[in-house]
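Asker: model this:
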Amino acid sequence: MMNKLSFKILTSPSTNDHELRILIDDQDFLGKDYLGIDPPSFFSQDFERKGGLLIGRCTCGVEGCADYQVIVNFDEKMVFWTDGYGLSLSFDKAEYADLIFKSKNDHSWEDTKRQAERLITDILKESQTKDNYKFDWASARIYIKQITLSYSKNGDQKLFHIPWDGQTKDNIKQSVERFIKVSLE
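Answerer: Predicted structure coming up:
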């Protein structure tokens, strides 16, 4: 029997982010034992690769602490999820690929802060500082009217803070352009 996969994105106040809930046959698969993965993290995974797929994180909210991974396999027509505990799910491959593509590109769940983070990440994702620290992430959820940027190199992290009016895309673009001129060029 083939299963139906769908997603539901909810705010996660305890972790100051969002969680992508996995629904199997319209039922919440993760239950109360796991939080869903923050959508940008979930969709950064390679869905065309066989192997582990992170679908749940510990209720503390930290990825890497009691995560829930499924093992993904596929053939020409089906995608299979298994784990070490007897899980056996199967999905139509075309429907699976369509769901991933549409969900990855649907940003309707984003509030203004999450939209700002995505826009900044799109601009800076390949950037590095003059001293070769590479861009990791942007957050508008740490400080009011500021975007925090994380750059790292060899386990060392540098944080930068750029101003933002908290509302407009134009202001984001201006702040990022100033940051690039001062810190990256």
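
Asker: From here on, just use CA atoms for contacts and neighbour counts.
Answerer: OK.

Asker: Could you measure from the residue nearest to residue 149 when sequence neighbours are not counted over to residue 101?
Answerer: Closest residue in space to residue 149, ignoring its immediate chain neighbours: residue 138 at 4.5 Å, by CA to CA, 6 or more residues apart in numbering. Distance of residue 138 to residue 101, given as CA to CA, to the nearest Å: 23 Å.

Asker: which one of the two has more residues nearby?
Answerer: Higher neighbour count among residue 138 and residue 101: residue 138, with 24 against 13, using other CA atoms under 10 Å.

Asker: That one and residue 151 touch, don't they?
Answerer: No. With contact defined as CA atoms under 8 Å, residue 138 does not count as touching residue 151 (9.3 Å).

Asker: Which strands or helices does the helix or strand encompassing residue 116 pack on?
Answerer: Using DSSP states H and E, residue 116 sits in helix 112-124. Counting contacts by 3 or more CA pairs under 8 Å, 6 or more residues apart in numbering; DSSP states H and E, helix 112-124 packs against strand 134-139, helix 169-179.

Asker: what about these, which gets the closest to residue 146?
Answerer: Between residue 146 and these, the tightest spacing by CA to CA is seen for strand 134-139, at 8.5 Å.

Asker: ok and the closest one relative to helix 112-124, angle-wise?
Answerer: 160 degrees (axes from the mean of the first three to the mean of the last three CA atoms, to 10 degrees).

Asker: where exactly do the helices run in this protein?
Answerer: Assigned by DSSP state H, the helices in the chain fall at 39-43, 93-104, 112-124, 169-179.

Asker: Redo the helices and strands packed on helix 112-124 as JSON lines? Include distance to residue 11.
Answerer: Shown next, in JSON lines, are these (distance: least, CA to CA, whole Å):
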{"stretch": "strand 134-139", "distance to residue 11": "15"}
{"stretch": "helix 169-179", "distance to residue 11": "22"}
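
Asker: compare with the first, here's sequence two:
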Amino acid sequence: MQMDKYILGFFYEIRSPYLDSFFEGITWLGSLWLLLPLSLFVTVAMLWSGQHSLGVLDRIYLPASLLMASFLAFVLKSVFDRQRPDLFETWVILPTDSAFPSAHSAQVAAFFMALWFLLPISMRWTVGWILLFIVLVVMISRLYLQVHWPSDVLGGGLLGISCAIILRFMLLPKEAV
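Answerer: Okay, the predicted model is just below:
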């Protein structure tokens, strides 16, 4: 698709040593290796703080959203079996799994959307912009690094958001909306 080529071409053209280092680091914020322990830490921290009275189902919401998004991303990867982009030279080792959907995008979107739902309603809009910024930067990192097509990243983000929303209605109390 012409738009895919244009977008990936743009990111290839703006390459610089600074941006290479920045995006290679920031992309890890979408990694299950980082987000799963972080989700467990956040859950324990909320329990210990006493500021958030969590029920049994509420306690598993954040890690469940993350794991659901990750699991579904890898199932969909095997279904779609889409090749990763090879339009431009890459300076990172391409992952060996399929491209669609981006698991990093799904995981970071699920994690931060679920975290947003766990915030007190009074904090959601101010903190929400920071969370959205983190999600978007991780998604952009996947394009900058040339490891995903734009539709992979968009599909992964939508998958992650959907998982967090579905589990929100299944696990969190109604007044937490």
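
Asker: Provide the TM-score value for the superposition.
Answerer: The TM-score (TM-score structural alignment, normalised by the length of the second structure) is 0.25; 84 aligned residues with a CA RMSD of 5.7 Å.

Asker: Would you convert the helices of the first structure into TSV that also reports distance to residue 78 of the first structure?
Answerer: Output for the helices of the first structure, formatted as TSV (distance: least, CA to CA, whole Å):
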stretch	distance to residue 78 of the first structure
helix 39-43	20
helix 93-104	5
helix 112-124	32
helix 169-179	41
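
Asker: just so I know, which of those helices lies nearest residue 6 of the first structure?
Answerer: From those, taking CA to CA, the stretch that ends up closest is helix 93-104, at 7.3 Å.

Asker: List the buried residues of that closest one.
Answerer: Across helix 93-104 of the first structure, burial judged by 16 or more other CA atoms under 10 Å covers 93, 96, 100, 103.

Asker: Pick the one among the residues you listed closest to residue 36 of the first structure.
Answerer: Of the buried residues of helix 93-104 of the first structure, the one sitting nearest to residue 36 of the first structure (CA to CA) turns out to be residue 103, at 14.6 Å.

Asker: show me what contacts that closest one?
Answerer: Applying CA atoms under 8 Å, 6 or more residues apart in numbering, we find residue 103 of the first structure in contact with residue 7.

Asker: ok, now how distant is it from residue 135 of the first structure?
Answerer: Residue 103 of the first structure is 25 Å from residue 135 of the first structure, by CA to CA.

Asker: With residue 56 of the first structure instead?
Answerer: As judged by CA to CA, residue 56 of the first structure and residue 135 of the first structure stand 25 Å apart.

Asker: repeat for residue 156 of the first structure
Answerer: Here residue 156 of the first structure is placed at a distance of 12 Å from residue 135 of the first structure (CA to CA).

Asker: likewise residue 117 of the first structure?
Answerer: 13 Å.

Asker: cool, and residue 147 of the first structure?
Answerer: 13 Å.

Asker: Neighbour count for the two, which is higher?
Answerer: Shown here are residue 147 of the first structure and residue 135; by other CA under 10 Å, residue 147 has more neighbours (26 against 21).

Asker: list the contacts for the closest residue to residue 148 of the first structure other than its chain neighbours?
Answerer: Of all residues not flanking residue 148 of the first structure in the chain, residue 161 sits nearest, at 4.6 Å (CA to CA, 6+ apart). Residue 161 of the first structure makes contacts with 146, 147, 148, 149, as judged by CA under 8 Å, 6+ apart.

Asker: Looking at the residues you listed, which two lie furthest apart in space?
Answerer: The distance between the two most remote of the contacts of residue 161 of the first structure (CA to CA) is 9.6 Å, for 146 and 149.

Asker: Mind listing the shared neighbours of these two?
Answerer: 161, 162.

Asker: what are the ranges of the strands in the first structure?
Answerer: Using DSSP state E, the strands assigned to the first structure run over residues 5-12, 17-24, 27-28, 35-36, 51-57, 68-74, 78-82, 88-92, 134-139, 146-153, 156-163.

Asker: Just name the most buried of those.
Answerer: Of all the strands of the first structure, strand 35-36 carries the top mean neighbour count, a mean of 28, counting by mean count of other CA atoms under 10 Å.

Asker: so what secondary structure elements neighbour that one?
Answerer: strand 17-24, strand 51-57.

Asker: and the ones you listed as CSV, adding distance to residue 172 of the first structure?
Answerer: As requested, those are arranged in CSV below (distance: least, CA to CA, whole Å):
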stretch, distance to residue 172 of the first structure
strand 17-24, 20
strand 51-57, 31
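
Asker: Any idea which of these gets closest to residue 80 of the first structure?
Answerer: Relative to residue 80 of the first structure, the nearest member of these by CA to CA is strand 51-57, separated by 10.5 Å.

Asker: all helices of the second structure, in order?
Answerer: With DSSP H as the definition, the second structure shows helices at residue ranges 2-13, 17-26, 32-49, 56-59, 61-80, 103-118, 124-144, 150-171.

Asker: Mind giving me the packing neighbours of the second one?
Answerer: Put plainly, it is helix 17-26 of the second structure. Partner elements for helix 17-26 of the second structure (3+ CA pairs under 8 Å, 6+ apart): helix 124-144.
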